[in-house]
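In: Predicted structure and sequence below. I'll ask about it afterward.
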Amino acid sequence: MLAIDFQHVTKRFPGVVALNDVSFNVRKGEFHSICGENGAGKSTLMKILSGVLTDYEGDFFVNGTKTGFTGTRDAESVGISIIHQELNLVEELSVAANIFLGRELRHSFFLNEAAMFAESQTLFDQLECEIHPRQNVSELRVGDQQLVEIAKALSLKSDILIMDEPTSALTETEVERLFRVIEMLRNEGVTILYISHKMEEVFRLSDRITILRDGQHVKTLNREETTPQEVTHLMVGREIELIRLGKGRQATEPVLEVSNLSLLWPGHARGWKLKDVSFTLRKGEVVGIAGLMGAGRTELLECIFGASEDLPEGRILLNGEVVNFRHPSEAKEAGIAMVTEDRKRLGLFQQMSVRENITICTLPDSVSTGIVHSRTEAAAAKKSIDELGVKTATAETAITSLSGGNQQKCIIARWLRTQPEVLLLDDPTRGVDVGAKAELYQVIDNLCKDGLAIIVTSSELPELITLCDRILVLCEGHLTGELAKKDFSEERIMELATKLAD
C-alpha cells in the first residue's frame, strides 16, 4: 500500500520553478530517502506535504486519499510531522514549551506544566541526550536545538515522519543515538521520508532512494540496486572530481598564537568551557578543531572573534601583538572573519536580499560622498555570486528564498569580501550538498594557497581529514591532542575526543 503518491506537483516562486511536474510514490512503512543538490526542490516538496506551503499545482495522496492542506495542523491531523532543516523554535520559551507549542497539555483551565516536563524528559531519555525540559532554548547550542526539534516531531507520534537533514548539527555519537530511535520507529511501522546529503546515512538506512535535480524527478531506485557514485552523479548531472587538497600549500610565519586560553562557565559543575588551550596558526594552513558536542569547538572560535559573552583568560596574539577583542567588530577591523554554525540565527539578515547580505560588511567600499552607489554594490555582489556559484534568480532575491547551502555560500562570500588574514569557519558545510561541498573545499584550498590562515570546525571527521593540514582535538574544554596530516585517522581523533587531558 502507498503511504504517499505525488502526481505532477509543481511549485513556482517569483523567477524560479522550484518543482516541475514531480511524480513518485512512497510505500507504507518504508524508509525513503530523497537526494539532490541544494535548490533541487527537496525541502519545497516536503513543505507541501507537511502543510507549510499550500499554494502549488498538481496533487498528492495520503494513504490513498487525495489531500490538500491549509496549514501544518491539517497535516498533523492525518499523521504527518516534519523535522525542519532550519530550526523553528521560540528561543524565549523553555524546551518543554517548544515541544508542546500550540497543543499544550492542560489540567482544567490551567497548563499542566508537570505533565509537559515529564513527557519531554521521556523523549530526551529516548534520544539518550542530556537536555533539561525547563531550560530556555536560547541557552542551547545549535546541536541541542536540533535534538529539541527531533523530540518535538517524535511527540506527535505520527504515521509519516519527514526528516530534513536531521543530523546536520549532530555529532557522530548523537547520530548513532538517533539511528537507534529511527530503527525503533521503523519496527513500529512509521513511514520515514529522509533528506540527507550524507551518502553513508542514505545507504545505511534506505529502502528506496528518489533523486531530484533542478526541481524535477530524475529517478527512484532500490538501495541495493544502486551505488553512492550513481546517486551522486544523478544528483548533480555530472561527475564530481576527486578532490585533491593541500598540494602547493606552504605554511609560513605565525599569524595567530593562543596561549593558555580559558573560558569560565559560571554556575556549572565543571566551572569552565575551555581550559588552558594553546596553539599556533600559520599563514597558508588549515587547522581543524575536532571534538564531540560540548567539547568547546564553537566557544574557542568565539573567544578568538570577540563574540563570547564572558571575556576569556589567557593570551591571544595576532601578528605578534596582544589583542583583547570585546566585540566582533574589533576582530573584523583587525583582519579576522568568522562564519557561524547557526546560519539562521546568527548568520543571515533575513529581511534583506542576497545582495545586501553579501555586501553588508563591506558597504563602505560602495559609498562615495555619503551615498551608496548601487551599481558598485551590485557588481561586488555579482562577483561573489559568480565566484562561489550561488544559485539565485538575481542578486535582489530574498535571502530566505534560497536553499540552506546557497544561504551559507552568501555568508562565506560576505566575509571573504572583508579580505581577512584569519578565517574562522564553524561547521561551514552543515546542510550543504555534495556538489557544493566540493566547491567550498576548493575555495578553502585556494584561499589557503593565497596565504590565508584558516581554522575550521566540523562534526564530520572525513571533512576535517580532507581539508586540514593539522587537527586539534578538544574534550570537555581541554586540548587533548594535535595531529599532523600523516597521523590523521577517525579512530585516533575519536580516541582523543573521548579522553580527558592528564
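Out: Yep, it's here. Just so it is clear, the model here is predicted, and its values are computed rather than measured.
In: C-alpha from now on. contacts and neighbour counts both.
Out: OK.
In: ok, residues contacting stretch 220-239?
Out: With C-alpha atoms under 8 Å, 6 or more residues apart in numbering as the contact definition, stretch 220-239 has outside contacts at 24, 35-37, 199, 203, 206-213, 218, 240, 434-435.
In: Narrow the residues you listed to those in strands?
Out: Residues from the contacts of stretch 220-239 lying in strands, with DSSP state E as the criterion: Phe24, Cys35, Arg208, Ile209, Thr210, Ile211, Leu212, Arg213, Val218.
In: ok, the fourth one touching Glu30?
Out: No. Under the criterion of C-alpha atoms under 8 Å, Ile209 makes no contact with Glu30, lying 10.7 Å away.
In: So between those two, which is more surrounded?
Out: Set side by side, Ile209 and Glu30 show unequal neighbour counts under other C-alpha atoms under 10 Å, the larger going to Ile209 at 24 against 20.
In: and the closest residue to that one other than its chain neighbours, what is it in contact with?
Out: Excluding its sequence neighbours, the residue lying closest to Ile209 (C-alpha to C-alpha, 6 or more residues apart in numbering) is Ser33, at 4.7 Å. Under the criterion of C-alpha under 8 Å, 6+ apart, the neighbours of Ser33 are Leu193, Tyr194, Ile195, Ser196, Val202, Ser206, Asp207, Arg208, Ile209, Thr210.
In: Comparison target below:
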Amino acid sequence: MTELIRPPAPEGQPEPVVEMTDISISFPGVKALDEVSFRMFPGEVHSLMGENGAGKSTLIKALTGVYQIDSGQIRLSGQPVSFATTAQAQAAGISTVYQEVNLLPNLSVAENIMLGREPRRFGGIDYRRMRARAREVLDELGLEVDPGSLLGSHSLAVQQLIAIARATNVDARVLILDEPTSSLDADEVAELFRIIRSLKDSGVAILFVSHFLDQVYEIADRLTVFRNGRLVGEYLTPDLLRIDLVQKMIGKEIATLDDLEARVHDADTDAADSTVFLRARGIGRKGAVAPVDVTIHEGEVVGFAGLLGSGRTEVARLLGGVDRADSGSLTVKGETMRLRTPRRAISERIMYSSENRRGEGIVDELTVRDNIILALQADRGWFRPIPKKRQDELAQSYIDALNIRPGNADAVVRNLSGGNQQKVLLARWLAVAPRLLILDEPTRGIDVGAKAEIQKLVFSLAENGMAVVYISAELEEVLRLSHRVIVMRDRQKVADLVNEDLSVDSLMALIAEGSGDEETENVGEAR
C-alpha cells in the first residue's frame, strides 16, 4: 500500500483513542471498504466526509460491532479489539447517537437516560437515586430539563440532547453523532455545539457526521474523506479549503472560485414569453429546508445541484406534495393552492418520482402492468377499475415506447434490472399525462445505456411542453439536460442560474462556497 501522509497528532495526545488500520469489508458484489484507515484522538471533533456510498456508515458499523471486518485491525487506546455486538462496543466506551432518536417517549427523561442501568434497591428500581443520577448527568451537560418529565413532551432537539446524555452516561471515550443536526434549527444547533465543545474539553473523542459544510467547518478539528469505499485522506480542518474538500469528495478537479457574478445571468431572452407553470414563494419546512423561491416554466428542465443533504430532495418533495410546507405560497398556472398530499399534486398533474426507487417507487411484488397503471388507477379512484383490456394497451404502449425489457407486462418487477425498474416507474407517471415531472436521481445505479435512454426521454418531454425538475448528483448530467440550474447548499438555495456558459467547475465552486450574493436568487423571475 502507498504510505499514508497524515497531519500531526494534537499536542500532548500522541496515541489515538481509536485506530482502524487497513479495514476491508465486502458484501455480495460490492467492496464497501477497501483497506481504509481511520483514527480519532481524545478531545477532538473529527468529521467523516463523503458522498452517498462512500463507506462512512460501513466504517461506523465496523467500529461499533454491527459489521464484522474481513481484514484489518481495530485498536482502542492501543489495544486490539473485536466487537461482536454493539453492546460490547458500548461497554468499551464507544457510544452512538443516530439521526433518528431511538428512545422511549412514553418514559421519563430519567428512565431514558438510565434505561438498562437503573439503580436497584430491595429487588426493585430505586427511582429516587435514578432521578438524582440523571440530574447529575444533565447538569454536567448544562441541560435544564426536569428528569421526571415525560420524554415525549419535549421537542425533537431536546430529545436529541437527552440521547447524548444517555450516551455519555457510560464513561464514553468515543461519541459518534450521526447526522445529529438534520432536524434542528439554528438555535438548536448552537445548543448542540455547546454540548459537543463541553464533551470535547472533557477529553471525549467525537465523530461528527454531517452533510452540512458550514457546520463541519465550525465544529470539526480534523476531517477524513472517503470516496467509493476508499480513503482519500486525513486533514486538519483549517488546512483544507472547502472547495478542495468538495473536489476530494466528488473526485473532480475544480477551477478556482473567481468572479462568480460573471457566471450568473439574467433570464434567457429567447424564453421570455414562456408560460410559468409553477411558482413557489418562500416555500419551506422547518428542520428540512429553509424558505426558497422556485419558478418553473412549461417546456423547461430545471436542474437541482448540490451535495447529498443540501436540501435538493427536500424542495422536490415540497413541490410534489409528498411533504407539507409550513411556510410560503404556491401557485400552479396562476392559481394559489396547497399541495397537502401526493394525490392533490397528481390532480394538478404534478408527479414526483422518488430517489428511493425501491422504498417509495416500484411495488416489487407486482407485475410491470400493475406498476404502470398504479397512479392512473389512484387518480381515477379505486371504485372505478380500469378495464383489463385498457390496462394491457397502456402497459404495452409504454413497454414499447421506453424499451422496457423483458417486454412482458406480466413480468414481476423485482426481477427486472435497475434501469428497467426505473423505466417502469417513469411509465407510471407518464401514463397520468403530467404537466410537471419531478425526477429525483432517475439514473442512479443504472447502466449507461438505460441512462442515455432516460436522458433522451427528458429532452423529448420538454420539447413537447412538459416542465421537468431534474435532480442528480452527477453535475455533468444536470448541465447536459437543464435549461436552468438551482444550486442548493446546507438546506438553502444559493443560486439560480441560466445554463449558459456554466461548467462543472462553476457549479462545484458554488456548492463549496455559496454565492453570498442576493442577486443570484430568482433569475428565472424575469421570464
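Out: In hand now; what should we look at? Source: prediction; values computed, not measured.
In: Now the TM-score, please.
Out: Between these two chains, after superposing, the TM-score reads 0.59 (TM-score structural alignment, normalised by the length of structure 1); 406 aligned residues with a C-alpha RMSD of 5.9 Å.
In: one step back: who wins on neighbours among the ones in strands among the contacts of stretch 220-239 of structure 1?
Out: Per-residue neighbour counts (other C-alpha under 10 Å) across those peak at Cys35, which has 26 neighbours.
In: which one in structure 2 is aligned with it?
Out: Across the two structures, Cys35 of structure 1 finds its equivalent in Met49 of structure 2, going by TM-score structural alignment.
In: My guess is that match contacts Arg222. True?
Out: No. Under the criterion of C-alpha under 8 Å, Met49 of structure 2 is not in contact with Arg222, lying 10.5 Å apart.
In: related to what we said a few turns ago, closest one of the contacts of Ser33 of structure 1 to Val390 of structure 1?
Out: Out of the contacts of Ser33 of structure 1, the one with the shortest distance to Val390 of structure 1 is Ser196. That distance is 19.9 Å, counting by C-alpha to C-alpha.
In: still on that earlier bit, surely the residue nearest to Ile209 of structure 1 is within a strand?
Out: Yes. Residue assignment for Ser33 of structure 1, taken from DSSP: H, G, I helix; E, B strand; the rest coil, places it within a strand.
In: do you know how far it is from Val434 of structure 1?
Out: With the distance defined as C-alpha to C-alpha, to the nearest Å, Ser33 of structure 1 ends up 15 Å from Val434 of structure 1.
In: For Ala401 of structure 2, grab the count of nearby residues.
Out: The burial count assigned to Ala401 of structure 2 is 12, neighbours taken as other C-alpha under 10 Å.
In: out of the ones in strands among the contacts of stretch 220-239 of structure 1, who's nearest Phe60 of structure 1?
Out: Proximity of these to Phe60 of structure 1 (C-alpha to C-alpha) peaks at Phe24, which lies at 9.6 Å.
In: ok, now how distant is the spatially closest residue to that closest one that is not a sequence neighbour from Ala453 of structure 1?
Out: Excluding its sequence neighbours, the residue lying closest to Phe24 of structure 1 (C-alpha to C-alpha, 6+ apart) is Phe6, at 5.4 Å. Distance from Phe6 of structure 1 to Ala453 of structure 1, counting by C-alpha to C-alpha: 48 Å.
In: can you pull the contacts of Met46 of structure 1?
Out: With C-alpha under 8 Å, 6+ apart as the criterion, the residues that contact Met46 of structure 1 are Ile162.
In: mind checking which helix or strand it is in?
Out: Using DSSP states H and E, Met46 of structure 1 maps to helix 42-49.
In: which residue lines up with Ser37 of structure 2 in structure 1?
Out: Ser37 of structure 2 maps onto Ser23 in structure 1, by TM-score structural alignment.
In: neighbours around the alignment partner in structure 2 of Lys219 of structure 1, how many?
Out: Under the alignment (TM-score structural alignment), Lys219 of structure 1 pairs with Gly233 in structure 2. Other residues within reach of Gly233 of structure 2, judged by other C-alpha under 10 Å, total 18.
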